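**Student:** please work out how this folds:
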Amino acid sequence: MPEDEIERAAAQDEDNPTTDEGHWARAAVGLPAHDEAPTKATIQASFDRDVVEFFKRGGRGYQARMNAVLRRYMEAEKERTP
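**Tutor:** Next comes the predicted model:
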């Protein structure tokens, strides 16, 4: 099936989560699975207060969650830019 037909079929599929705007509003960030823990670098960084408070509301592990979001962004950029 040609890619344009696949895209058209996906756009018309009511069960396709990308056609439901609310789907992404309910998305959750998960920690990536690694065979080995990546080496950590200790840095001093400043973030907007509301961003830090948002992650802290999730309880312990807020820095790991922030790292997971940054990692996903990094991975997406690597896929997008060869």
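**Student:** CA only for contacts and neighbour counts going forward, please
**Tutor:** Fine.
**Student:** what's the neighbour count on Asn67?
**Tutor:** Neighbour count for Asn67, taken as other Cα atoms under 10 Å: 14.
**Student:** quick one: it from Asp4, how far?
**Tutor:** 36 Å (Cα to Cα, to the nearest Å).
**Student:** run this one through as well so I can compare:
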Amino acid sequence: MSKLPRPELVDDENPEWTEADFKSAVRIDGLPASLQKKLRGQRGPQKAPVKVQTAIRYDADIIEAFKAGGPGWQTRINNALREWLHGRAKA
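**Tutor:** A predicted model of the protein is given here:
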């Protein structure tokens, strides 16, 4: 198998880096932490944390029923639990 690049993948405007390119590369360490996180694709802190991440297991038919309603199924589960909770508080 050839180690040469496939011709259709060669891009004259963005040539493959050479060993010299790697040796002369400069690491950017002077960026603010907030920008470094964004560059790494990490989500920043919530402005007003109101949600708690947890793991919970439901029966498959429950999940299927909520997912059948399309996007937003997790929010619908949250709303259903909130309704149930408010119903119990009134009783």
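**Student:** TM-score of the superposed pair?
**Tutor:** Superposed pair, TM-score by TM-score structural alignment, normalised by the length of the first structure: 0.50. Supporting alignment: 44 aligned residues with a Cα RMSD of 1.7 Å.
**Student:** for the longest helix along the first structure, packing partners?
**Tutor:** Ranked by number of residues, the top helix in the first structure under DSSP state H is helix 62-80. If you count contacts as 3 or more Cα pairs under 8 Å, 6 or more residues apart in numbering; DSSP states H and E, helix 62-80 of the first structure packs onto helix 49-56.
**Student:** start and end residues in the second structure for the helix it packs on, please.
**Tutor:** Using TM-score structural alignment, helix 49-56 of the first structure lines up with residues 60-67 of the second structure.
**Student:** pull out the buried residues from that stretch.
**Tutor:** Burial within stretch 60-67 of the second structure, assessed by neighbour count using 16 or more other Cα atoms under 10 Å, is assigned to Phe66.
**Student:** that one vs the first structure, average distance?
**Tutor:** In the superposition with the first structure, the average deviation recorded for stretch 60-67 of the second structure is 0.3 Å (mean Cα distance after the TM-score superposition for the first structure).
**Student:** and for Gly73 of the second structure, the neighbour number?
**Tutor:** Careful, residue 73 of the second structure is Trp and not Gly. Neighbour tally, Trp73 of the second structure, other Cα under 10 Å: 16.
**Student:** ok, it to Phe66 of the second structure distance?
**Tutor:** From Trp73 of the second structure to Phe66 of the second structure the distance is 5 Å (Cα to Cα).
**Student:** what's the answer for Leu35 of the second structure, then?
**Tutor:** Taking Cα to Cα, one finds Leu35 of the second structure at 37 Å from Phe66 of the second structure.
**Student:** now Gly70 of the second structure: which helix or strand?
**Tutor:** Taking DSSP states H and E as the definition, Gly70 of the second structure sits outside all helices and strands.
**Student:** relative to Phe22 of the second structure, how far out is it?
**Tutor:** For Gly70 of the second structure, the distance to Phe22 of the second structure equals 47 Å [Cα to Cα].
**Student:** now do Ala33 of the second structure
**Tutor:** 24 Å.
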